[in-house]
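> Below is the sequence, then the predicted model.
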Amino acid sequence: MPAMTEEALLLDDLSATGADFHRRGWSLATSSNFSVRVGDDPLELMITKSGKDKGRLGREDYVRVGVDGRPTESGAAKSSAETMLHVVLADAAGAGSVLHTHSVWDAATGERGLEAGGVEIAGYEMLKGLDGIATHDTAKWIDVFPNTQDIPRLAEEVRARLADPQRPMQHGFLIHRHGLYAWGADIAAARRHIEAFQYLFECEARRLAACS
């Protein structure tokens, strides 16, 4: 049997991640989308095809796209409607992988942060699950963007926040009543960021409910 290619192994890892997120209730029905960088010059991503059950992904459920967000092969199946968000995160943030979830905690946290444009979470040990954070004694700001069907415009808003010289966006962001986008240097880092955010969002939601 021939050895599997590196790209095939990456797709298998993404598919296993999708099955895990589906089991946890973070990527139900056909929600969510996942990508991994497979080329740098030019930039290329493998991203989930539109409308796929993320709990049952196989290697055939991904499409290769370029820096313009379009499939690199003629006649290829349609990729996720939110492909340009993945492209911008790979291009402007250097992401090796981007993962997007639709959990209850994503929706609850986004609801709370819409008016202020984000939410701040501080003091949790789990903050150390995010790259570059070495202590619980810190505060993390998570941007919340209004939901929209105009993905190209949203992608440019995300690009601008990534380039903010004062407080550039890192690790992840929320879309109101939609879900969480998180990224990392590779699939493992992006998955760790998703898991850390899900824990933090649930803790904050439960804390606020107990205090109300």
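Okay, I see it.
> When you work out contacts or count neighbours from here on, use the C-alpha atoms and nothing else.
Noted.
> Which strands or helices does the helix ranked longest in the chain pack on?
Longest helix in the chain by number of residues, with DSSP state H as the criterion: helix 187-211. Contacts defined by 3 or more CA pairs under 8 Å, 6 or more residues apart in numbering; DSSP states H and E place helix 187-211 against helix 6-23, strand 97-101, helix 104-113, strand 179-184.
> Against that first model, consider the following:
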Amino acid sequence: MHREISELIEIGRLLHSRGWLPASGGNLSVRLEDERVLITASGSHKGHLTREDFVVVNLKGEVLEGSKKPSAETELHLLVYRVFPEVKSVLHVHSINSTLISRMAQEDIRLEGYELLKAFEGIKTHETSISVPVLENSQDMEELSKRIEKKLREEKVYGFLLRSHGLYTWGKSIREAYIRLEAFEFLFECELRLMPLA
């Protein structure tokens, strides 16, 4: 677990330095052995994480290790792990691009024709498109989880947006999740620049 904590601390600093995790926003997690999940604690500043800023929970959200409270959005991470057993890491950011595009989109976002779509597993050509669901945010995690799960099971997606909130994406490793995150950020910025000014 020491390696995973060190890697998430490094990722937290990097994401904060890029402006993607301001204040105490966002959360980072990794699946451990025995169906346990390591996740950042509630209120932790991701640019200044220490070992004490992590808790270990099971897939029901019960705290197994750590003295702090897990993020209020732990359930959304656990949902991704339950729906996709191959996923090893989930990253959630409050970046400007993901927050703005989630506010401007009237429906799910379709990213089409970009060379960088090849950053997503299984895509071999720019002549394709992917959908990024945009869901209304809610403080009711149970209700929100049900809506997200429905979307995740409807079609192949690599991440989702919560309106006025930010992006969730994942991968088979922390590195793959980070690569997807970086790809989404680039693609969202391209889409925002293409949008006419209101």
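Ah, there it is. Just so you know, these numbers come straight off a predicted model, no measurement behind them.
> What value does the TM-score take for this pair?
After superposition, the two chains reach a TM-score (TM-score structural alignment, normalised by the length of the second structure) of 0.94; 197 aligned residues with a CA RMSD of 1.5 Å.
> coming back round to it: go through the helices and strands packed on helix 187-211 of the first structure and name the closest to A160 of the first structure.
With CA to CA as the criterion, A160 of the first structure lies closest to strand 179-184 of those, at 15.8 Å.
> Mind listing residues that contact the closest one?
Counting contacts by CA atoms under 8 Å, 6 or more residues apart in numbering, the residues outside strand 179-184 of the first structure that touch it are 89, 95-103, 106-107, 110, 171-174, 189-191, 193-194.
> Would you show me how to pick out the buried ones of the residues you listed in PyMOL?
The buried residues among the contacts of strand 179-184 of the first structure can be selected in PyMOL (16 or more other CA atoms under 10 Å) with this line:
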select buried, resi 89+95+96+97+98+99+100+101+102+103+106+107+110+171+172+173+174+189+190+191+193+194
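> still on that earlier bit, buried residues in the longest helix of the first structure, which are they?
For helix 187-211 of the first structure, a neighbour-count test (16+ other CA under 10 Å) marks 187-198, 200-202, 204 as buried.
> quick one, it and strand 97-101 angle?
For helix 187-211 of the first structure against strand 97-101, the angle by axes from the mean of the first three to the mean of the last three CA atoms, to 10 degrees is 30 degrees.
> out of everything not next to it in sequence, what's closest to the counterpart of H171 of the first structure in the second structure?
The alignment partner of H171 of the first structure in the second structure, by TM-score structural alignment, is Y158. Distances taken as CA to CA, 6 or more residues apart in numbering place T169 nearest to Y158 of the second structure, at 6.1 Å, with adjacent residues excluded.
> What's the local residue count around the counterpart of that neighbour in the first structure?
Residue correspondence to the first structure (TM-score structural alignment): T169 of the second structure is matched to A182. By other CA atoms under 10 Å, the residues close to A182 of the first structure number 26.
> and the gap between A182 of the first structure and E157 of the first structure?
Relative to E157 of the first structure, A182 of the first structure is positioned 16 Å away (criterion: CA to CA, to the nearest Å).
> tell me which element I121 of the first structure falls in.
I121 of the first structure belongs to strand 118-122 when assigned by DSSP states H and E.
> next helix or strand past that strand?
Later in the chain than strand 118-122 of the first structure, the nearest helix or strand by DSSP H and E is strand 139-145.
> Out of the helices and strands packed on helix 187-211 of the first structure, which is closest to D68 of the first structure?
Smallest distance to D68 of the first structure across those (CA to CA): 16.5 Å, for strand 97-101.
> what about that closest one, how far off from the second structure?
Taken against the second structure, strand 97-101 of the first structure registers an average deviation of 0.2 Å after superposition, with mean CA distance after the TM-score superposition for the first structure.
> Which secondary structure elements does that strand sit against?
Partner elements for strand 97-101 of the first structure (3+ CA pairs under 8 Å, 6+ apart): strand 33-40, helix 83-92, strand 179-184, helix 187-211.
> now the ones you listed as JSON lines including distance to H22 of the first structure?
Shown next, in JSON lines, are these (distance: least, CA to CA, whole Å):
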{"stretch": "strand 33-40", "distance to H22 of the first structure": "12"}
{"stretch": "helix 83-92", "distance to H22 of the first structure": "20"}
{"stretch": "strand 179-184", "distance to H22 of the first structure": "14"}
{"stretch": "helix 187-211", "distance to H22 of the first structure": "13"}
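> wait, which of those is closest to P152 of the first structure?
Judged by CA to CA, the one of those that comes nearest to P152 of the first structure is helix 83-92, at 6.6 Å.
> residues in the second structure aligned with that closest one?
Against the second structure, the aligned range for helix 83-92 of the first structure is residues 74-83 (TM-score structural alignment).
> Having no further points to raise, I will conclude here.
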